[in-house]
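In: Sequence first, predicted coordinates after that:
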Amino acid sequence: MNAPIILFAYKRPVELKATIQALQANHLASTSDLYIFVDAPKRPEDAAKVDQVHKLLDTVSGFRTIHRDYAKTNIGCADSIIRGISQVLTKYPSAIVVEDDIVTAPNFLDFMNQCLNQYADNQRVYSISGYTLPFQRPADYTSDAYCIPRHSPWGWATWADRWQSVDWDMTDYPDFEKDKWQQKEFMRGGSDLFKMLRDQMEGRADAWDIRFCYNRFKVDGVTVYPTISKVENIGFGKEATHTDIYNRYKTKLDDGSQRVFDLPSFTGPTPYYHRQTLERYSVPTRIYNRLKTLAGMR
């Protein structure tokens, strides 16, 4: 049985339409259950676009079953996602999560379901990503996936037991904040991770994914990524919640023709891809990208 798909939306009907059309074009769409969650307007001026989103989602078809949950009052970005995933994962052992700015390749669901089956019993594999940066694949690398100590929230999947183990209140953060060695270990997934976590804990961000990534770190977990991206993020721009910046995440989307994947046996982070990831999230690279944002590039 395929894992259910959880779709989160808010006030972006144009991007959402592209997201839905891409999901409908997936090979496994018609045999997958779809759970839709839409948050209520945060401000009166958001109401019209949220209503457009409702009307669009009311007509969705092409999946085995469709379940809709439209919030009556605003929950907030992070809490809405935590609530929706928690609700679905009380019924299923795993789930695939997509937000309203994600375009998926036709084989996205194939890849996610095969990875969920392959790594279900390996507790160190904390999540599956559908996205990857456009890294050059080494000629001698034969697998269709790799592992790194960093979570990606753009078209991803996890299991109920991993999700239910997360401490969303971050009760041990005060100790972590004082421990330089732990902070250094956390940033084995990228030099930006500790700042994102601190912004969340000090109220400058409303994010669930950095807390999920921190809980992954606590169990020395990894995320499995495809060598060719099954996801493209189209959410960069003024309507985006967190991505009104230079798009340093442009990637090449899989053509979707491959249906069966060669998945690696777990041996920890994949050295080549780990090094490439650290380079992309290094301080000099992030400063360079910030300058591009200030120059108005997208």
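Out: Noted; the coordinates are in hand.
In: going forward, measure contacts between C-alpha atoms and count neighbours the same way
Out: OK.
In: Quick check: closest non-adjacent residue to Met170.
Out: Excluding the flanking residues, the one nearest Met170 by CA to CA, 6 or more residues apart in numbering is Arg211, at 7.5 Å.
In: what comes up buried for the helix or strand containing the one you found?
Out: Element membership of Arg211, judged by DSSP states H and E, is helix 209-218. Neighbour counts over helix 209-218 (16 or more other CA atoms under 10 Å) mark Asp209, Ile210, Arg211, Phe212, Cys213, Tyr214, Asn215, Arg216, Phe217 as buried.
In: surely the residue nearest to Met170 meets Trp168?
Out: Yes - using CA atoms under 8 Å, Arg211 makes contact with Trp168 at a distance of 6.6 Å.
In: packing partners for the next helix or strand after the helix holding Arg211?
Out: Counting by DSSP H and E, the next helix or strand C-terminal to helix 209-218 is strand 222-226. With contacts taken as 3 or more CA pairs under 8 Å, 6 or more residues apart in numbering; DSSP states H and E, strand 222-226 sits against strand 125-129, strand 145-148.
In: Put this next to the first one:
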Amino acid sequence: MTTQLAPIVIFAFNRPNHLAELLKSLSQNKEFAESELYIYVDGPRDSSGLKLVQETREVAKSFLGVKAKHLVMREQNLGLGSSLKTGVTEVLSKSDKIIVLEDDLIVTNSFLKYMNAGLTKYQTEPKVASIHGYCFGFDQPIKDPFFLRGADCLGWATWKDRWESINWDPRVLLNRIENLGQIQDFNLDGSHSYYSALQGEAKKGFHSWAIYWHASMFSEGRLTLFPGTSLVEYAGADGSGTHVVENSEFWKTEISTETNWVFPEVIAESEVGREQLIAYYYRIFPKLPLLGRIFRRIKFEFKRQFKLI
């Protein structure tokens, strides 16, 4: 029986060259020809930005002229958060699963195979929140796909019921994480500031859709599958994006050539993966005093050597 491929949804704005590169990379996936494709292009913020938005629309139109699918051109500027939130909800009103990409990503030629295989394998496992295509450049790469708690946003896929379980009220999410006594876990032992980001949403209003996605799945104890080696290259750290400043070192990662994966049968967070991610964040953004970082490294190596993780 042939597995039904998930529709692909791309969110673009004013970077025509980035969109063209993403579409080129996607077209090198053999599954792409049979996949339903949606492209959402946000409207310009003002008249000065109209030219680049129009050029981005033309890239989408020219591609969709060959692959006649769905193009949604926003008349008003919704911003990425609102555009993605409404677009994903619209597509999932017609489908039970989805693959989501933003225009500043480049994917490998096995990306769609991996995403669809993960969606098929874990569709009936409600503890699995999503399938993720990007993985950070860990010091000690993990060979096979692994689970981490929560969700992520750089080339991902999910199911309708998981998306519908998101809570879009930051105060509810803050209270839920506080009541669970898991602020430290949520912040990956202080290596990241997810909790502060959620507090910012409560104070300033809706800005980043991704923190609601991650916090909702984390607080529900759900997990996301990550590849051992990245199937996605992040090309947005060139100063062209709205929310990410240039930092090529942070996003640098090895790109996978794998086409066959051993997916975990046990649905549980990988302690090795979690420790590697914490170590990675501390290496890129050192926040602990030097002795604290050394202690964390020694602790990790001890546990690894004695097979405690």
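Out: Looks like it came in fine. This one's a predicted model, so the numbers in the text were calculated from it and none came from an experiment.
In: TM-score of the superposition?
Out: Here the TM-score for the pair of chains, by TM-score structural alignment, normalised by the length of the first structure, is 0.87; 281 aligned residues with a CA RMSD of 2.2 Å.
In: hang on, the earlier thing: mean per-residue distance, the helix holding Arg211 of the first structure to the second structure?
Out: The superposed helix 209-218 of the first structure is, by mean CA distance after the TM-score superposition for the first structure, a mean 0.7 Å from where its aligned residues fall in the second structure.
In: circling back to that earlier point, out of the helices and strands packed on strand 222-226 of the first structure, indicate the one that is most buried.
Out: Comparing these on average neighbours per residue, with mean count of other CA atoms under 10 Å, the densest one is strand 125-129 at a mean of 28.
In: and the angle for that one with strand 222-226?
Out: Orientation check (axes from the mean of the first three to the mean of the last three CA atoms, to 10 degrees): strand 125-129 of the first structure against strand 222-226 gives 30 degrees.
In: according to the alignment, strand 125-129 of the first structure goes to what range in the second structure?
Out: On the basis of TM-score structural alignment, strand 125-129 of the first structure is assigned to residues 128-132 in the second structure.
In: Just give the closest residue to Asp161 of the second structure, not the sequence neighbours.
Out: Asp96 is the one closest to Asp161 of the second structure (CA to CA, 6+ apart), at 7.7 Å.
In: CSV for the helices and strands packed on strand 222-226 of the first structure, including distance to Asn26 of the first structure?
Out: Shown next, in CSV, are those (distance: least, CA to CA, whole Å):
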stretch, distance to Asn26 of the first structure
strand 125-129, 16
strand 145-148, 19
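In: Give the helix, strand or coil label for Val103 of the first structure.
Out: strand (DSSP: H, G, I helix; E, B strand; the rest coil).
In: cool, and Trp163 of the first structure?
Out: Here Trp163 of the first structure is recorded as helix under three-state DSSP.
In: Please enumerate the strands of the stretch 51-200 of the second structure.
Out: In the stretch 51-200 of the second structure, strands defined by DSSP state E, counting those that start in this stretch lie at 70-73, 97-102, 105-107, 128-132, 146-149, 156-159, listed in chain order.
In: Return the set of buried residues in the second one.
Out: Spelled out, that is strand 97-102 of the second structure. Lys97, Ile98, Ile99, Val100, Leu101, Glu102.
In: counterpart of Phe300 of the second structure in the first structure?
Out: Aligned partner of Phe300 of the second structure by TM-score structural alignment: none.
In: which element is Phe300 of the second structure on?
Out: Phe300 of the second structure belongs to helix 290-305, assigned by DSSP H and E.
In: cool, Asp255 of the first structure as well?
Out: For Asp255 of the first structure, there is no host helix or strand (DSSP H and E).
In: show me where the second structure has helices.
Out: 16-27, 50-66, 79-92, 111-122, 160-163, 170-179, 183-186, 194-204, 209-219, 248-251, 271-284, 290-305 (DSSP state H).
In: out of those helices, nearest to Val9 of the second structure?
Out: helix 79-92 (7.6 Å; CA to CA).
In: could you give the angle of that closest one to helix 209-219?
Out: Using the same axes, to 10 degrees: helix 79-92 of the second structure against helix 209-219 is 60 degrees.
In: If we ignore the residues flanking it in sequence, what's nearest Thr223 of the first structure?
Out: Ser127 (4.9 Å).
In: wait, what's in contact with that neighbour?
Out: Residues in contact with Ser127 of the first structure (CA atoms under 8 Å, 6 or more residues apart in numbering) are His151, Trp156, Ala157, Thr158, Trp159, Val222, Thr223, Val224.
In: can you do 10 Å?
Out: 96, 112, 115-116, 119-120, 150-153, 156-159, 162-163, 212-213, 216, 221-225 (CA atoms under 10 Å, 6 or more residues apart in numbering).
In: Please apply the same query to Ile287 of the first structure.
Out: Residues in contact with Ile287 of the first structure (CA under 10 Å, 6+ apart) are Tyr281, Thr293.
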